[in-house]
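Novice: sequence-free structure coming up:
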């Protein structure tokens, strides 16, 4: 059965003039004026890469263990894959120190425009103290660095899974794309940090009734952890027709992060906390992670309808919430201990889904 590939949405690639204008935007500072000639030469090289579609300039044959050993795979992708395999081995080793990934999802920090740290970061510190006291190694992933670090990116998901699940590779192979200048993708590191964790704690404010934009970018790029294809040679890169055919043979939807436990802390100041907490819990459940109990899923208001200017003071006063966040961490620590000892209950483990996706 041949499934048609629908075309007609994408515009034609930009022309040489438009490319040059966009390229030179990065060098608008007058300090670059003395190097205009060198910049022009770099621009010509970058145009050749764009015009020729050189997504992955450094490749090697896939080799043994892949569907097509002769297919040229990106060295960037192979390096990320190797790190994930090593991280998974450490995760499964009973001798490894238990590890928790604490994800600070606010976009605010005091190193950029807001000029002040986020309340989310402070809540993370409360949880971190509890986990460390329980002998758990903590890894703090502060997504606000996207707003304050030089060229730190989480590039958006391109929606490969919506064409066919096997087109979505684990880890993601959409980036880096050198031809389009889509480089410096933080997700290559973030995948490894999720794989290394025995427990994950998400801490996030509510922005306009939803999760923050840095968190949503990370969530979308983690789609490859739930059903992603670990062998890009089986689709010869991004061959949509091959991916569709492969999916229709019966795709297993491997869950690459299943078996880890989680907690969630959501805070807001007016509305939206319950919906965000539910959506995050549903997302993590769907990927095969295990909640650490009812007290590990917290949503609370801080300074309900009070001024933003005094929100940190409102958090100072709310000692009950501070203790609730500590309880989230305690619950997660207990779950990690049970997980490592083989006592963590997963009643639905091993059940076959009649409609996998």
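Specialist: Yep, that arrived. Because the structure is predicted, anything quoted here is derived from the model rather than measured.
Novice: Could you use CA atoms for every contact and neighbour count after this?
Specialist: OK.
Novice: what sits up against the longest helix along the chain?
Specialist: Looking across the chain with DSSP state H, the single longest helix is helix 319-341. The contact list for helix 319-341, computed with Cα atoms under 8 Å, 6 or more residues apart in numbering, reads 94, 98, 123, 126-128, 130-131, 134, 136, 198-199, 201, 260-265, 292-293, 295-298, 300, 315, 344.
Novice: try this one next to it:
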């Protein structure tokens, strides 16, 4: 479709937001907040030295200082790329090879979207995790599929697990959003240990994705939303950061205005969605997730693979696990959702699951 804008004229890069830079004292006070445990008291001299190094890294914007030449296969082989990004790219490539290898069992990625865990403040496991285990058992009963579980509750319960927020590079220009995401790590800003470097290959290796999530305030849980936002790069993201020489907005805008090919890196995988609530919002959250996955060109496995239900409707939260114990119907429905996804994945690999819109050209893109 022809653009309504004059593609011969480059759009301006808009600026004008207030600076977020910190002065040295404020930075060091914040940096030291992670060492308030009295056990660090004997290391005061060492902490001052470390804080000085951290300030130098921050004040000189040392994002990812460990880099190497990009090499063959990139538009600018001499551009420096970070070791972290290159390693994630290699892991994604290996995951794609695993996905395409028909001699290996099919794989389903089963995602627990709840942040509740017995290993942190709530002191009790989530109902989502129990439903994940029901689905996992049902899928494994087929004997033909490997299951990988991604438990997003570990963001809250495990040391060093982070999913940093999406910086919305795509909204400046699609090619500025790199696949995989190149925004992290940012050592100068202390944005490290990003779990998405491990999560991207999980999605790529999978033939089917099953998401089980509670409703949190009429929405998905915060860990699930973080992952969703960071998967923006999987739908139209630029696999060649050297084409924008890192984060050069003007180069990215020029590429998009010239015509962006919008690669869909997860297209063709199948999905199942299970949403459970206690008072409101389950149907809306299920629709939200289905629309999101379908927009990325993943395909619904079956009607029974999409489920929204209430557990212990308007009953005390304290008895919600008892309500799940007694609700044998939802247990069976979740098992059926897992089985439906498994059956569809098996048929897809046999070439017998019709993707009716495969090959159709898209008159518009995001």
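Specialist: It's in. All values reported here derive from a predicted model rather than from experimental measurement.
Novice: Could you tell me where the longest helix of structure 1 falls in structure 2?
Specialist: Using TM-score structural alignment, the residues of structure 2 aligned to helix 319-341 of structure 1 are 328-350.
Novice: Quick one: the strands in structure 1, in order.
Specialist: Ranges of strands in structure 1, per DSSP state E, are 59-61, 72-74, 99-104, 137-142, 199-205, 261-268, 290-291, 297-301.
Novice: Dump the ones you listed to TSV, plus distance to residue 176 of structure 1 and mean neighbour count.
Specialist: Shown next, in TSV, are these (distance: least, Cα to Cα, whole Å; neighbours: other Cα atoms under 10 Å):
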stretch	distance to residue 176 of structure 1	mean neighbour count
strand 59-61	13	14
strand 72-74	9	20
strand 99-104	23	25
strand 137-142	21	17
strand 199-205	26	27
strand 261-268	29	27
strand 290-291	31	23
strand 297-301	35	22
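Novice: looking at those strands, which is closest to residue 309 of structure 1?
Specialist: Nearest of those to residue 309 of structure 1, taken as Cα to Cα: strand 261-268 at 14.3 Å.
Novice: Flag every buried residue along the longest helix of structure 1.
Specialist: Neighbour-count burial for helix 319-341 of structure 1 flags 321-322, 324-337, 339-340 (criterion: 16 or more other Cα atoms under 10 Å).
Novice: likewise stretch 23-38 of structure 2?
Specialist: For stretch 23-38 of structure 2, a neighbour-count test (16+ other Cα under 10 Å) marks 27, 28, 31 as buried.
Novice: Out of those residues, name the ones that lie in helices.
Specialist: 27, 28, 31.
Novice: how about residue 218 of structure 1, what's its partner in structure 2?
Specialist: By TM-score structural alignment, residue 218 of structure 1 lines up with residue 227.
Novice: coming back round to it: in TSV: the ones in helices among the buried residues of stretch 23-38 of structure 2, plus distance to residue 169 of structure 2.
Specialist: As requested, those are exported to TSV (distance: Cα to Cα, whole Å):
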residue	distance to residue 169 of structure 2
27	26
28	29
31	27
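Novice: Among those, which one sits closest to residue 13 of structure 2?
Specialist: Using Cα to Cα, residue 27 comes nearest to residue 13 of structure 2 of these, at 28.8 Å.
Novice: Let me see the contact set for that closest one.
Specialist: residue 55.
Novice: and the gap between the aligned partner of it in structure 1 and residue 52 of structure 1?
Specialist: Here residue 27 of structure 2 is matched to residue 19 in structure 1, going by TM-score structural alignment. Look at residue 19 of structure 1 and residue 52 of structure 1: by Cα to Cα, to the nearest Å, they are 13 Å apart.
Novice: Closest to the centroid, which residue in structure 2?
Specialist: Centroid-nearest residue in structure 2, with Cα atoms, centre = their mean: residue 227, separated by 3.0 Å.
Novice: ok, the alignment partner in structure 1 of residue 137 of structure 2 - contacts?
Specialist: Residue 137 of structure 2 maps onto residue 129 in structure 1, with residues paired by TM-score structural alignment. Contacts of residue 129 of structure 1 were listed using Cα under 8 Å, 6+ apart, and none were found.
Novice: How about residue 182 of structure 2: what's its closest non-neighbour residue?
Specialist: In space, and not counting its chain neighbours, residue 182 of structure 2 is closest to residue 85: 6.2 Å by Cα to Cα, 6 or more residues apart in numbering.
Novice: let me redo that: residue 140 of structure 1
Specialist: Using Cα to Cα, 6+ apart, the closest residue to residue 140 of structure 1 is residue 102 (4.8 Å).
Novice: wait, isn't the one you found in contact with residue 143?
Specialist: No: in this structure, residue 102 of structure 1 is not within contact of residue 143 by Cα atoms under 8 Å, at 10.4 Å.
Novice: Now check structure 1 for the residue matching the residue nearest to residue 182 of structure 2.
Specialist: Using TM-score structural alignment as the criterion, residue 85 of structure 2 maps onto residue 77 of structure 1.
Novice: how much space between that match and residue 4 of structure 1?
Specialist: Residue 77 of structure 1 is 29 Å from residue 4 of structure 1, where distance means Cα to Cα.
Novice: neighbour-wise, which of these two wins?
Specialist: residue 77 (21 against 9; other Cα atoms under 10 Å).
Novice: wait, what's in contact with the aligned residue in structure 2 for residue 43 of structure 1?
Specialist: Aligning on TM-score structural alignment places residue 43 of structure 1 opposite residue 51 in structure 2. By Cα under 8 Å, 6+ apart, the contact list for residue 51 of structure 2 reads 28, 31, 32.
Novice: Tabulate these (JSON lines), appending distance to residue 95 of structure 2.
Specialist: Shown next, in JSON lines, are the contacts of residue 51 of structure 2 (distance: Cα to Cα, whole Å):
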{"residue": "28", "distance to residue 95 of structure 2": "41"}
{"residue": "31", "distance to residue 95 of structure 2": "37"}
{"residue": "32", "distance to residue 95 of structure 2": "39"}
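Novice: If we only consider the residues you listed, which is nearest to residue 358 of structure 2?
Specialist: Proximity of the contacts of residue 51 of structure 2 to residue 358 of structure 2 (Cα to Cα) peaks at residue 31, which lies at 50.7 Å.
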